[in-house]
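*Asks:* here are the coordinates; sequence isn't available:
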């Protein structure tokens, strides 16, 4: 039998590509069936019963240069329909735009829950600004001896019954942490393309169903809305034990779980972020400022993440196109099936965000953007500009001297 020159080599290359496509398909089948059904969006606040006596709650809001969003968020906290004792502590973290004065003015105009505005000054070495502000707010709240602390960001708007539902869910389920992934704003073209994928990727890393299991290793929270039992905060030494964490919500959840706490995390129905991300640059900065910190500043983890993203998200469309071009049916079929599973698992998140389903096949492109953001996060870190946010740049945790 005669072979054309280069035929064996070409066949070997096609066979190798087919195997890569098959591995990508296998990865998607594993994600579909074995990763905690991360793609489902029906994890909402669990069954809850209202208590006979409502526990006291202190709401802590760290805020740095938030004057643009505060009028849309703070009044919603002050207007909470909560039957028990509750008050709000807004901690002005060195703002230069009049955030503190605006908060006081909003409280005078809108009334509602009592508001205290204070400032802790600049954070000492080893603390992120947000956690230093949270520490100050919790310290102020301690004088009221609350049973629960609600840690919520300054850009988060709550429906009037939000606090009531959070406390009822925590009491009914015996949870030490009840956290809601706030519905992020999706209005601009780039927000529609990137934001639902951000939540989808987060759920893939931290499947919500696993978090609620007692004794599970998976632990995470969404920093925009975290109801924390005060006793659990004491046991886990929150926030001192996570004072240098850039990704503070996940660090908080791990600390509480490590101290024997019971966690719950799910998607929100009536808790929303009012912060706009109109341009790709704004979303890029949001992701890249903490992506490399998520990888513990490890070049090996970075390389593995890049290869993993490429295998799982980029290979399917490339395999389909390549298989059709070279006439490899196996390659094309594996690529098509993997792409179909990928798009299918993304559909529930698009529906949750009320976005058109034709965005589902574009997930490989969005994943490619996230890959570039992750690499850029590492580049900025080694240039000394990693984890930069609102005028502050934070060192990697292991470069900060520990406290005795």
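*Replies:* Looks like it came in fine. Here the structure is a predicted model, which is why all the values come from computation and not from measurement. Numbers count the residues shown, from 1 in each chain.
*Asks:* CA atoms for contacts and neighbours, from now on please.
*Replies:* Will do.
*Asks:* for residue 388, give me its contacts.
*Replies:* 289, 394 (C-alpha atoms under 8 Å, 6 or more residues apart in numbering).
*Asks:* how much space separates residue 161 from residue 80?
*Replies:* Look at residue 161 and residue 80: by C-alpha to C-alpha, to the nearest Å, they are 6 Å apart.
*Asks:* okay, those two: which has more neighbours?
*Replies:* Counting neighbours by other C-alpha atoms under 10 Å for residue 161 and for residue 80 shows that residue 80 has the greater number, 19 against 15.
*Asks:* that one should be in a helix, yeah?
*Replies:* No - per DSSP: H, G, I helix; E, B strand; the rest coil, residue 80 lies outside any helix segment and is coil.
*Asks:* show me which residues of stretch 208-222 are buried.
*Replies:* Along stretch 208-222, these residues count as buried under the neighbour rule (16 or more other C-alpha atoms under 10 Å): 208-212, 218-222.
*Asks:* among those residues, which lie within helices?
*Replies:* If you go by DSSP state H, the buried residues of stretch 208-222 have 208-211 in helices.
*Asks:* can you map out the strands along the stretch 51-200 of the chain?
*Replies:* In the stretch 51-200 of the chain, the strands defined using DSSP state E, counting those that start in this stretch lie at 57-63, 86-92, 114-118, 148-152, 156-158, 177-183.
*Asks:* what's the closest of those to residue 401?
*Replies:* Checking those against residue 401 by C-alpha to C-alpha gives strand 57-63 as the closest, at 24.5 Å.
*Asks:* how far does the closest one sit from its chain's centre?
*Replies:* Offset of strand 57-63 from its chain centre (C-alpha atoms, centre = their mean, to the nearest Å): 19 Å.
*Asks:* on that earlier part again, can you list the strands of the stretch 51-200 of the chain in a markdown table and add mean neighbour count?
*Replies:* Formatted as a markdown table, the strands of the stretch 51-200 of the chain follow (neighbours: other C-alpha atoms under 10 Å):
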| stretch | mean neighbour count |
| --- | --- |
| strand 57-63 | 26 |
| strand 86-92 | 25 |
| strand 114-118 | 17 |
| strand 148-152 | 25 |
| strand 156-158 | 26 |
| strand 177-183 | 26 |
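*Asks:* hold the first one in mind and look at this next one:
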């Protein structure tokens, strides 16, 4: 019993530290920094990599074409070897809805050392060079933007000066319609913010760097200086790698929660969510067995021990076990409430966070198993078992 007492105490201390010392990650008030409209609106090119996205484009692409942006802007959609008629659907939507100019291009399979998405982004950025844009908006094909999204992103980036940001990213609000989405999706954002506290990312001089790949506004000159996307060509978790490359090149990064940028991709079943997480979880751990073991142990102590300690302590009549376990679970539940409020979900889901964390633990282990079986980060017919050899390619 003494060992259980110590483990429960360690879990409580861990939660008190997370509550107070991890950048207040649990708060959901990190939103686009307020800025006044610039006197001159800079030019923007929007790059959309799309692979087999015909099903979601009708809910997302018209929102990009309908952007109410006062400056020059156009959209470049890169059809990444789709087999479902993605390009044809995009053309039909542009003809039906009009709006910003749309250029659609197709490309073949990526060479060794490139992920498909980043290969598509590379071609999209190459197409924009003739326009000499001041900003690039990198957005996924499943992201729907409010009409003023581009305007607010550019205004938040700021004009030249010490207060400007070189990368402004919003974590799109994910869909939470099915029961599994409500259980798993808010926890995904919560865990991400715990790893990469948003307040630290935007702080000048901070080494913490991350972005949300669905919505990234990037200064074109900084992208060139940071060699985006060539410098991160093999990255499976490309948004975090992108932010690190920008910070490494001396740029300032801001990341926060979105208010009117939404993902329209459904994940109705647990299997859909499982594949979304497991395809990149082991890559996040740099394919390290030691980091995997540490992560599993950490998840168990931080998320699983509190309810178990409370139950064991109550059953054994041992307050030394029950009290720290109950307090740790209470702190955990309290820090999860703001995320549930952000997603408009009932607070009764908060005490279920240990169960959701257990699912993520299993997904992480499964990600490692898939990696060692050669299936790695499988996504839409492509598998990235491990970073492939990098080869230098001439610019397209």
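*Replies:* On my side now, so go ahead. These numbers were taken from a predicted model, which means no experiment stands behind them.
*Asks:* before we move on, the earlier item: adding distance to residue 169 of the first structure, write the buried residues of stretch 208-222 of the first structure out as CSV.
*Replies:* Below are these laid out as CSV (distance: C-alpha to C-alpha, whole Å):
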residue, distance to residue 169 of the first structure
208, 16
209, 16
210, 17
211, 15
212, 12
218, 20
219, 18
220, 17
221, 15
222, 16
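*Asks:* from those residues, which is closest to residue 292 of the first structure?
*Replies:* For those, the nearest to residue 292 of the first structure is residue 220 (17.4 Å; C-alpha to C-alpha).
*Asks:* what do we get in the second structure for the closest one?
*Replies:* Counting by TM-score structural alignment, residue 220 of the first structure corresponds to residue 210 in the second structure.
*Asks:* got the contact list for the nearest residue to its match once chain neighbours are set aside?
*Replies:* Setting aside the residues directly before and after it, residue 210 of the second structure is nearest to residue 240 in space (C-alpha to C-alpha, 6 or more residues apart in numbering), at 4.3 Å. Counting by C-alpha under 8 Å, 6+ apart, residue 240 of the second structure touches 209-212.
*Asks:* what do you get for residue 185 of the first structure?
*Replies:* 191, 195, 272-277.
*Asks:* could you do residue 194 of the first structure as well?
*Replies:* 283, 366.
*Asks:* then residue 46 of the second structure?
*Replies:* 73-76, 136-139.
*Asks:* and the gap between the residue mapped onto it from the first structure and residue 128 of the first structure?
*Replies:* Residue pairing (TM-score structural alignment): residue 46 of the second structure is matched to residue 59 of the first structure. Distance, residue 59 of the first structure to residue 128 of the first structure, by C-alpha to C-alpha: 20 Å.
*Asks:* make CSV out of the strands of the stretch 51-200 of the first structure and add distance to residue 31 of the first structure.
*Replies:* Below are the strands of the stretch 51-200 of the first structure laid out as CSV (distance: least, C-alpha to C-alpha, whole Å):
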stretch, distance to residue 31 of the first structure
strand 57-63, 36
strand 86-92, 41
strand 114-118, 45
strand 148-152, 31
strand 156-158, 31
strand 177-183, 21
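*Asks:* how about those, which one is nearest residue 322 of the first structure?
*Replies:* For residue 322 of the first structure, the closest of the strands of the stretch 51-200 of the first structure is strand 177-183, at 37.8 Å, according to C-alpha to C-alpha.
*Asks:* touching that closest one from outside, list them.
*Replies:* Residues outside strand 177-183 of the first structure that contact it (C-alpha under 8 Å, 6+ apart): 156, 166, 169-170, 221-229, 253, 256, 261-273, 353.
*Asks:* that one vs the second structure, average offset?
*Replies:* For strand 177-183 of the first structure, the mean distance from the matching residues in the second structure following superposition reads 0.2 Å, by mean C-alpha distance after the TM-score superposition for the first structure.
*Asks:* and that strand with strand 148-152, angle?
*Replies:* For strand 177-183 of the first structure against strand 148-152, the angle by axes from the mean of the first three to the mean of the last three C-alpha atoms, to 10 degrees is 20 degrees.
*Asks:* output the residue interval of the second structure matched by strand 177-183 of the first structure.
*Replies:* Strand 177-183 of the first structure corresponds to residues 167-173 in the second structure, going by TM-score structural alignment.
*Asks:* quick check: residue 208 of the second structure vs residue 226 of the second structure, distance?
*Replies:* Separation of residue 208 of the second structure from residue 226 of the second structure (C-alpha to C-alpha) stands at 17 Å.
*Asks:* which strand in the first structure has the most residues?
*Replies:* For the first structure, the longest strand by residue count, based on DSSP state E, is strand 263-273.
*Asks:* that one vs the second structure, average offset?
*Replies:* Counting by mean C-alpha distance after the TM-score superposition for the first structure, strand 263-273 of the first structure comes out at 0.2 Å.
*Asks:* centre of the chain to the helix or strand that that strand is followed by, how far?
*Replies:* Next helix or strand after strand 263-273 of the first structure toward the C-terminus (DSSP states H and E): helix 280-294. Distance of helix 280-294 of the first structure from the chain centroid (C-alpha atoms, centre = their mean) equals 12 Å.
*Asks:* so the next helix or strand after helix 280-294 of the first structure versus helix 280-294, what angle?
*Replies:* Counting by DSSP H and E, the next helix or strand C-terminal to helix 280-294 of the first structure is helix 299-309. Compare the direction of helix 299-309 of the first structure with that of helix 280-294 by the same axes, to 10 degrees and you get 120 degrees.
*Asks:* where does helix 299-309 of the first structure end up in the second structure?
*Replies:* So helix 299-309 of the first structure sits over residues 289-299 in the second structure, by TM-score structural alignment.
*Asks:* show me what the matching stretch is in contact with.
*Replies:* Applying C-alpha under 8 Å, 6+ apart, the contact partners of stretch 289-299 of the second structure are 282, 285, 357-358, 361, 364-365.
*Asks:* list the ones among those that fall in helices.
*Replies:* Going by DSSP H, the helices hold 282, 357-358, 361, 364-365 from those.
*Asks:* re the thing from before, tell me the buried residues in the match of helix 299-309 of the first structure?
*Replies:* Neighbour-count burial for stretch 289-299 of the second structure [16+ other C-alpha under 10 Å]: 292, 295-296, 299.
*Asks:* and which of those is nearest to residue 81 of the second structure?
*Replies:* residue 292 (33.7 Å).
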